[in-house]
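Trainee: only geometry, no sequence info:
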C-alpha cells in the first residue's frame, strides 16, 4: 500500500494497480457507502466527511469512509482538521471501464423506483 504523504496525518491509500474489483464491489454493496459515492460523483468536488448527513454514529461513519478509502474508491486528505474526500474516478475508469457509471446509473434508477431519491 502507498501513503499520501510521509507525515503522521497521512492516510493509506492503495495505488491504482492495487485496487481490486472485489474490494470495490464489496464497498459499493453497502447502501450508505453507495450513497456517499453517489453524492461525491454528483458534486464532483472535495467534500468533508461532515458534509454527509448519515443516520449513523461518527465512529461508524469513520468506518464507512475507511472502507471506501481502502477499496480505492475515494482519496482522503486532511485540510486543516477536516478530512476531505474525492472520488477516484480516473483510477476506477481506467481499471474498470464503465463500471462506476453503470453502478451509479443503476443506483439512481433504483432510488427513483423505490422513492429513495
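Mentor: Arrived safely. Keep in mind that what you see is a predicted model, and the values were worked out from it rather than measured.

Trainee: going by C-alpha atoms from here, please, whenever you check contacts or count neighbours.
Mentor: Fine.

Trainee: tell me where this structure has strands.
Mentor: 2-3, 12-13, 47-48, 74-79, 82-87 (DSSP state E).

Trainee: would you turn the ones you listed into TSV with distance to residue 25 and mean neighbour count?
Mentor: Converted to TSV, the strands of the chain look like this (distance: least, C-alpha to C-alpha, whole Å; neighbours: other C-alpha atoms under 10 Å):
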stretch	distance to residue 25	mean neighbour count
strand 2-3	21	12
strand 12-13	17	20
strand 47-48	22	18
strand 74-79	13	19
strand 82-87	15	20
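
Trainee: put this next to the previous one:
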C-alpha cells in the first residue's frame, strides 16, 4: 500500500540563502511557528497560529515558505507531518542569526 504522505524538497545547507531565511522569519505568524519549534519537533497539527481563524491553506503556505527557505524540515510521519527547526543547519550557515532573531522577537 502506497503512503498517502509524500516527501517534500528541502534545500541543502549550502543552498540556503540569507535573504530567503530573513524573508521567512519576517512574518509574525511564521516567526511564531519557529518559536514553537525552538522547543523541539512537533506534529504539524500541534503548531498553532495566533489567529485560529486563519485558513488551513494559509497555514500550509506559511510552512512552505519556512521549508523552502531552509528554516524548518517538514517530513512525513504516519499519515501526518512532523516539523522540526533546522537549528544546526542555520547555525552552521548563518552563525548566531537564529538566536538573535528569537531573542529579539521574545522582547517585542
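Mentor: Structure's in. What do you need? Just so it is clear, the model here is predicted, and its values are computed rather than measured.

Trainee: TM-score of the superposed pair?
Mentor: Once superposed, the chains reach a TM-score of 0.90 (TM-score structural alignment, normalised by the length of structure 2), with 101 aligned residues with a C-alpha RMSD of 1.0 Å.

Trainee: rewinding a little: in TSV: the strands of structure 1, plus distance to residue 67 of structure 1.
Mentor: Listed next are the strands of structure 1 as TSV, based on distance: least, C-alpha to C-alpha, whole Å:
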stretch	distance to residue 67 of structure 1
strand 2-3	16
strand 12-13	11
strand 47-48	16
strand 74-79	9
strand 82-87	13
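
Trainee: can you say which of the ones you listed is nearest to residue 113 of structure 1?
Mentor: strand 82-87 (25.3 Å; C-alpha to C-alpha).

Trainee: what stretch of structure 2 does that closest one fall on?
Mentor: Here strand 82-87 of structure 1 aligns to structure 2 at residues 80-85, judged by TM-score structural alignment.

Trainee: ranges for the helices of structure 2?
Mentor: Secondary structure of structure 2 (DSSP state H): helices at 18-25, 28-37, 56-69, 87-93, 97-107.

Trainee: mind giving me the packing neighbours of the second one?
Mentor: Counting contacts by 3 or more C-alpha pairs under 8 Å, 6 or more residues apart in numbering; DSSP states H and E, helix 28-37 of structure 2 is packed against helix 18-25, helix 56-69, strand 80-85.

Trainee: quick one, which of these is packed in tightest?
Mentor: Of all the helices and strands packed on helix 28-37 of structure 2, strand 80-85 carries the top mean neighbour count, a mean of 19, counting by mean count of other C-alpha atoms under 10 Å.
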